[in-house]
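Colleague: Fold the stuff below for me.
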Amino acid sequence: MEIIKEAEFIISNTDHTKCPAPDLPEYAFIGRSNVGKSSLINMLSGRKSLAKISGKPGKTQLINHFLMDKAWYLVDLPGYGYAKVSKKVNAGWGTMINNYLTSRENLVCVFVLIDSRLPPQKVDMEFIDFVGKNGLPLSLIFTKADKQSLNKTNQSIAAFRKNMLKTWEDFPPYFISSATETIGKAEVLNFIDKLNQAWKKE
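Modeller: Predicted coordinates for the structure are as follows:
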């Protein structure tokens, strides 16, 4: 699967109990605010404006479900770690994301997006550890790879791996992406396709 033929917005909400019935495999995308999540979702879907892109970090404040090829759900989750949002709002998002992630039985993988240009960020590490402690399947996507050399991106990934392996036994599957240059699209979609096949067998 390297092209998504049909992408359809289904529902936005703040309550995990109102998400679609868990009868299809589901993939959640999340990352620090302004990591390029909306751009990545639009690249994967082949639609320019499936996910709303904003210059203002912290724009996504809901759990957004998109149905892909009537076969699986792509879920756009709110970004975390945006300082200008009030503590009360941040706490509310935390509860909402926590409830969603820990209760969706059809959640096949959580894709955590990491800005490939930055050294390991505390907020990313904290979220990844939360995912691990809850036993959720994890993959990493290093975004904005077009903004620097591949060598620099690989150095960032190596630093991230070193940091993560302080608390993790293994480094999870990871992808390098650039929404502007369509880097990583086929790799991520093929990975999802494999997981979909395995989900069907189960």
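Colleague: CA only for contacts and neighbour counts going forward, please
Modeller: OK.
Colleague: Give me the nearest residue to the residue nearest the centre of the chain, chain neighbours excluded.
Modeller: Taking C-alpha atoms, centre = their mean, the centroid of the chain lies closest to residue 29, which sits 2.0 Å from it. In this structure, residue 29 finds its nearest non-sequential neighbour in residue 111, 4.9 Å apart by C-alpha to C-alpha, 6 or more residues apart in numbering.
Colleague: any idea which helix or strand carries the one you found?
Modeller: Assigned by DSSP states H and E, residue 111 falls within strand 107-115.
Colleague: Mind listing residues that contact stretch 32-52?
Modeller: For stretch 32-52, contacts defined as C-alpha atoms under 8 Å, 6 or more residues apart in numbering pick out 3-4, 7, 9, 29-31, 53, 55-58, 68, 76, 78-82, 113-115, 123-124, 143-144, 177-179, 182, 185, 189.
Colleague: I misspoke; the intended subject was stretch 91-98.
Modeller: Outside stretch 91-98, the residues that touch it by C-alpha under 8 Å, 6+ apart are 14, 15, 16, 61, 77, 78.
Colleague: next up, for comparison:
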Amino acid sequence: MSYYTKAKFFTSAPDIRHLKNDTGIEVAFAGRSNAGKSSALNTLTRQKNLARTSKTPGRTQLINVFELEEDLRLVDLPGYGFAKVPVAMKKKWQASLGEYLQKRKSLKGLVVLMDIRHPFKDLDQDLIHWAVASNIPVLALLTKADKLKSGKRKAQLLMAREAAMAFMGDVTVQTFSSLNKHGLPELERILDTWFGLDKKEDAEDSDNEVQ
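Modeller: Purely as a prediction, here's the structure:
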């Protein structure tokens, strides 16, 4: 069973100042409002309604935090780039995102979700630049991979990996589909590393060998 099935809702906050304890390890998920962020979180945790998918952008104003265990958290950041949202609200969300990335000490990794057919739009690039400047590793997750045939999917992945080199930082690119769980093991492996779960497993294995 996946470790991520343990995720449960912890808190919601309008901005970083209202977030609780900045300790332990957080991994944040961010992306445009139509990038499939909620679906990816639900697929990862094997829970249908952990991150609520909504057709209205208002729901995505809050930073939503899900706890895996004490001091290990998944964070669902506000969606951005939604066409029907007033400019003032967009600016507020962008400021909140930037502040979180630059000031949150427990943030140890950022998953940026992008539709595989439209990767690295301006706001996506801004987000990755912020993370790289703050020395935060990034996973650029190309969602909706089921929309493309295998050859086209591989071509998009290669093109995106080449584009990611321009960020001059720790930026990994993977394809993903919530529909058929394509790329789920790769996503979990990267999260395991960020959360230090791979080291925890190694330590448990060596303890078992000693006994």
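Colleague: picking up where we left off before, out of the contacts of stretch 32-52 of the first structure, list just those in helices.
Modeller: The helices, defined by DSSP state H, take in 123, 124, 185, 189 from the contacts of stretch 32-52 of the first structure.
Colleague: so can I have a markdown table of those residues showing distance to residue 148 of the first structure and neighbour count?
Modeller: Converted to a markdown table, these look like this (distance: C-alpha to C-alpha, whole Å; neighbours: other C-alpha atoms under 10 Å):
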| residue | distance to residue 148 of the first structure | neighbour count |
| --- | --- | --- |
| 123 | 23 | 14 |
| 124 | 20 | 18 |
| 185 | 18 | 22 |
| 189 | 24 | 17 |
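Colleague: can you pull the buried residues of stretch 99-114 of the first structure?
Modeller: Within stretch 99-114 of the first structure, the residues that count as buried by 16 or more other C-alpha atoms under 10 Å are 100, 101, 106, 107, 108, 109, 110, 111, 112, 113, 114.
Colleague: That stretch spans what distance, first to last residue?
Modeller: Stretch 99-114 of the first structure has its terminal residues 22 Å apart, counting by C-alpha to C-alpha, to the nearest Å.
Colleague: that older thread, the residue nearest to residue 29 of the first structure is in contact with residue 30, isn't it?
Modeller: Yes - contact criterion C-alpha atoms under 8 Å: residue 111 of the first structure and residue 30 qualify, at 6.4 Å.
Colleague: Read off where the longest helix seen in the second structure ends up in the first structure.
Modeller: When the second structure is parsed with DSSP H, its longest helix is helix 87-103. The alignment of helix 87-103 of the second structure onto the first structure (TM-score structural alignment) spans residues 87-103.
Colleague: Average offset of that stretch relative to the second structure?
Modeller: By mean C-alpha distance after the TM-score superposition for the first structure, the fitted stretch 87-103 of the first structure averages 1.1 Å away from its aligned residues in the second structure.
Colleague: can you give me how far that stretch is from the chain middle?
Modeller: Averaging C-alpha positions (C-alpha atoms, centre = their mean, to the nearest Å) puts stretch 87-103 of the first structure 15 Å from its chain's average.
Colleague: buried stuff in it?
Modeller: Using 16+ other C-alpha under 10 Å as the test for burial, stretch 87-103 of the first structure gives 90, 93, 96, 97, 100, 101.
Colleague: Stretch 140-153 of the second structure now?
Modeller: 140, 141, 142, 143, 144, 145, 146, 153.
Colleague: Among those, which ones are in strands?
Modeller: Cross-referencing these against strands under DSSP state E gives 140, 141, 142, 143.
Colleague: can you redo those as a markdown table with distance to residue 160 of the second structure?
Modeller: Converted to a markdown table, these look like this (distance: C-alpha to C-alpha, whole Å):
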| residue | distance to residue 160 of the second structure |
| --- | --- |
| 140 | 9 |
| 141 | 10 |
| 142 | 9 |
| 143 | 12 |
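Colleague: Now do the strands in the first structure.
Modeller: Using DSSP E, the strands of the first structure run over residues 7-13, 26-31, 63-68, 72-76, 107-115, 138-143, 174-176.
Colleague: I'd like those strands as CSV, with distance to residue 165 of the first structure appended.
Modeller: CSV is the format used below for the strands of the first structure (distance: least, C-alpha to C-alpha, whole Å):
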stretch, distance to residue 165 of the first structure
strand 7-13, 35
strand 26-31, 19
strand 63-68, 30
strand 72-76, 27
strand 107-115, 16
strand 138-143, 14
strand 174-176, 14
